[in-house]
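>>> With the input below, show me the fold.
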Amino acid sequence: MMDQWKESSEEEEEEEQQPSDQSVLPTGSQDQLEDEEKPTQAQEVTSGDEWDTDLETDKATNEKQCLSCAELYLQACWWTGSVPVSSFLRHLGEASLNLNHYGVGPLGAKALAIVLQNDIVVTNLELEDNGLGAEGARYMVEMLQTNISIQSLNLSNNQLHLEGAHIISKMLLDNYYIKSLKLSGNDFDDSAVKYFADALKGDYVVKELDLSHNRFCNTGGEHLGHMLATNVGIEVLNLSWNHLRMGGAVALSAGLKVNSTLKQLQLSWNGFGHIEAESLGQALKQNSTLVLLDLSSNRIDDQAATLLCQGLAANDTLRVLKLSQNPLTNIGALTLLKTVTNNMKSAVEEIDISTVFVCEAFVELLEKACQGRPALDVRHSAMSSVTRNSSALQIFQKFLEERNESIMDFFQALDKEGTTKVSTSAFRKAVKAANIPLDQRQLEWLIRMFDKKCTATIIYSQFAELS
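Model (predicted):
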């Protein structure tokens, strides 16, 4: 089918006295590309490096304008020996080009680069999990030297390794258009992250950077910390699924203290514990831009949560805190909630501790907090008994409302002498006599709520606000 299309194309071009198909394609060869010198691990990143490209010549550029995108892509695939991706042909003319998981490979990446180097339509290019390797990344970088429309690039899970990191970092040194870059799962280590950190110091173009699912450790954290201290562009940084513990986390937190642009920081699955929580807590005291912090699936227990709260007590910008899948208990959950509610300047609107089973005291405090902060959303878990008990007050109030009574009316009816006090035994008998639909556990929880000091006496005047 490709031969038939080629012959037909040649006949049409001869009739129109256009150059042959071969002149439409780049003049270099694949053998020449493979002989090109590749960067070594010791090679330094410099802004003066220039790329050699065999994607096109000036003559080829002019002749490509005579072809449609589809024709150019098919010819590029034929010339590179790659299999055309049908999804590319189906979505021509769309701003978002999603080619994730299509097995494009290095040669397929070269064919795409030939077509996209002068494209002005595509703004989002998705190439995750395509086995591009460093060679395919090189073609994408060459393409980006002339393409000025692509702003979002996803090269996650493409086995880029250290060489690919070097290639992409060189692009970042002269980048004016890529605002979102996803590089998750490319086996980058501390040496690779140094390339990115050096290239992004002082950068203001890249707004979103995903480096999750790599192998950054202490040294990598130090590089990232230095980058955060000088970077003035990144707003979203994903470092989940790395190994940024101990010194790496401390260095990262130090950079966070002085950073003035980062809004979202994702650090799940990094093994953070006491030391890391304390350093992040200290960073939150000084940071004034971060609005989301994701610490899910770490080793943050009740003590670590207390250390983190040292920063939350003074922070007035953080809105979302994610702590699910951590060894927190109800004690740590209460500490978090009390810290947020006691900080009058706190901006926290969402706390995710959905894997923590809380007690009635937590539920009670949350309900009270939500009265003053209606937007506050704390995701938590609770046993059915806790949920049932915590609803006792609402059941009690609803019953009285149906009888056009208030809680104060109920207590005053029992207080014949006007002492503003009622014994717990008298209250218990009155509730049962009135057939209020509370089971025994709910009734006892309600009594404990009214008699917090366990004096067997309820001073009901302090509950006037409940009426």
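>>> Going by C-alpha atoms from here, please, whenever you check contacts or count neighbours.
Will do.
>>> what's the helix or strand hosting Leu321 packed up against?
Under the criterion of DSSP states H and E, Leu321 resides in strand 320-322. If you count contacts as 3 or more Cα pairs under 8 Å, 6 or more residues apart in numbering; DSSP states H and E, strand 320-322 packs onto strand 292-294, strand 350-358.
>>> Save the ones you listed as a markdown table, and put in distance to Trp269 too.
Formatted as a markdown table, those follow (distance: least, Cα to Cα, whole Å):
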| stretch | distance to Trp269 |
| --- | --- |
| strand 292-294 | 10 |
| strand 350-358 | 15 |
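>>> Now do the contacts for Leu414.
422, 426-427 (Cα atoms under 8 Å, 6 or more residues apart in numbering).
>>> now with 7 Å?
Leu414 makes contacts with Val422, as judged by Cα atoms under 7 Å, 6 or more residues apart in numbering.
>>> Look up how far Lys452 lies from it.
The gap separating Leu414 from Lys452 is 20 Å, by Cα to Cα, to the nearest Å.
>>> what's the strand holding Leu321 in contact with?
291-296, 348-353.
>>> Before we compare anything, build this one as well:
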Amino acid sequence: NRLNDNDAVSITQILERNTTIKTLVLNHNEFREEGGVLLGEAIARNTTLEDIDLSWNHLRRCGAIGIARGLQENLALRTVNLAWNGFGFEGCLAIGDMLTSNHTITELDLACNRINPPALLELLRGLSVNRTLRILRIGYNPVTAAFSSLILAVIKKHAESGLENIDMAGVVVDKEFVALLEEIQKDRFFIVNYEVSLPVKKISREEMREKIGLPSAYNVDPLRMLYLLKEKMRASDFFYKINKDHDDGLQRDELYSLFDESGIPVTGSVVDKIFEFMDTNGDGTIDLGEFLQGDKRMKNIARKQVRDEQQRKGKDENYNRYSRTFQKAHLDPITNALKVDPTIAPMRQSRRPSVAPRDSSDTLDNNRLRLP
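Alright, predicted model coming up:
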């Protein structure tokens, strides 16, 4: 139905007037920031909803925070589906707060929500003290293999956690994750679904790609990976660093070597995306001119993202705590390492993870409202 923020007021009125709805389905719509805030306020006041589905919307920033705040105050919800939104760091910070005080939600779906390592740490902060959540879905998020084991480290340290099932579909884990899982399963019923475990021993690039076999092995945008590896080098110097044989263009094997040397095994689809972006004449190589032009385009994309972020800052001072930067929240100012609160998870050995309004014909039954 493509309901959007303009329709959120009507939905909140329905929730306020109807006291018998048990299930609310609002998936595949276009609720964003304002809509998320309004819906969150209605969720906080509602005392009858038990299941809510807000998957496949555009909830992010203030909208995501608004939903999390509503869940924090709600005392009836059992199942919450927030998959395929953009909760990211700010939203996960708010969800972490929610998990510390909510004692009714037993199933939470946060699949495909831009949850990276800093955002994951905020979730773990809440999970470490929550006793009622049984099922957590966090698949298809940019959680690197090196940080995957932190999830189980929290579960192992806080044995009173009620979690029984974690779905991490599409997420690659490390061998430490597998070892922790086996330890936990010796003492309690516990199920985890994940994509594949990275081997500890060194194997060839071809064997690694075959074993992982995923477009999202590291769940990170390929162009951003390339841009980060460039660091502060000039584009031309970076080109010649990659171009080992000093010929006229970059070959696919040279990009594979770049990622391997940086400790980031990648699949063919990662290199394919870089070539699709930079090989503008389609001859199968990236010459210096194409590389320089691609570098400019990547810079423009990065600058636009920064501008967009700056424009959104200061919209609502009530949300400032959730909009703090990653550096302030999680990065050590001296080492630039990602900090992990030792009270949440035990210290680990350091490593280098390198609409139109609805018409009167719509029906509303007493137990289920569906507005897909």
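>>> TM-score for this pair?
Scored against TM-score structural alignment, normalised by the length of structure 2, the superposed chains reach a TM-score of 0.52; 204 aligned residues with a Cα RMSD of 2.1 Å.
>>> Which residue ranges of the stretch 151-300 of structure 2 form helices?
Remark: helices assigned in the stretch 151-300 of structure 2 by DSSP state H, counting those that start in this stretch are 175-187, 205-212, 222-230, 235-242, 252-261, 268-278, 288-312.
>>> Pipe these into TSV and attach distance to Trp84 of structure 2 and mean neighbour count per row.
Formatted as TSV, these follow (distance: least, Cα to Cα, whole Å; neighbours: other Cα atoms under 10 Å):
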stretch	distance to Trp84 of structure 2	mean neighbour count
helix 175-187	25	15
helix 205-212	24	15
helix 222-230	20	15
helix 235-242	35	16
helix 252-261	29	16
helix 268-278	22	18
helix 288-312	20	14
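>>> Quick check: which of the ones you listed is nearest to Phe87 of structure 2?
helix 288-312 (14.5 Å; Cα to Cα).
>>> What span of structure 1 is the helix or strand that the closest one is followed by aligned with?
Scanning forward in sequence from helix 288-312 of structure 2 by DSSP H and E, the next helix or strand is helix 326-330. Under the alignment (TM-score structural alignment), helix 326-330 of structure 2 falls on nothing in structure 1.
>>> Buried residues, helix 326-330 of structure 2. List them.
Residues His330 are the ones in helix 326-330 of structure 2 that count as buried (16 or more other Cα atoms under 10 Å).
>>> The helix or strand following that helix maps to which residues in structure 1?
Per DSSP H and E, the first helix or strand lying C-terminal to helix 326-330 of structure 2 is strand 368-370. Under the alignment (TM-score structural alignment), strand 368-370 of structure 2 falls on nothing in structure 1.
>>> tell me what strand 368-370 of structure 2 is packed against?
strand 23-25 (3 or more Cα pairs under 7 Å, 6 or more residues apart in numbering; DSSP states H and E).
>>> what do we get in structure 2 for Lys345 of structure 1?
With TM-score structural alignment as the criterion, Lys345 of structure 1 matches Glu160.
>>> ok, and the closest non-adjacent residue to that match?
Spatial nearest neighbour of Glu160 of structure 2, chain neighbours left out: Arg131 (6.7 Å); criterion: Cα to Cα, 6 or more residues apart in numbering.
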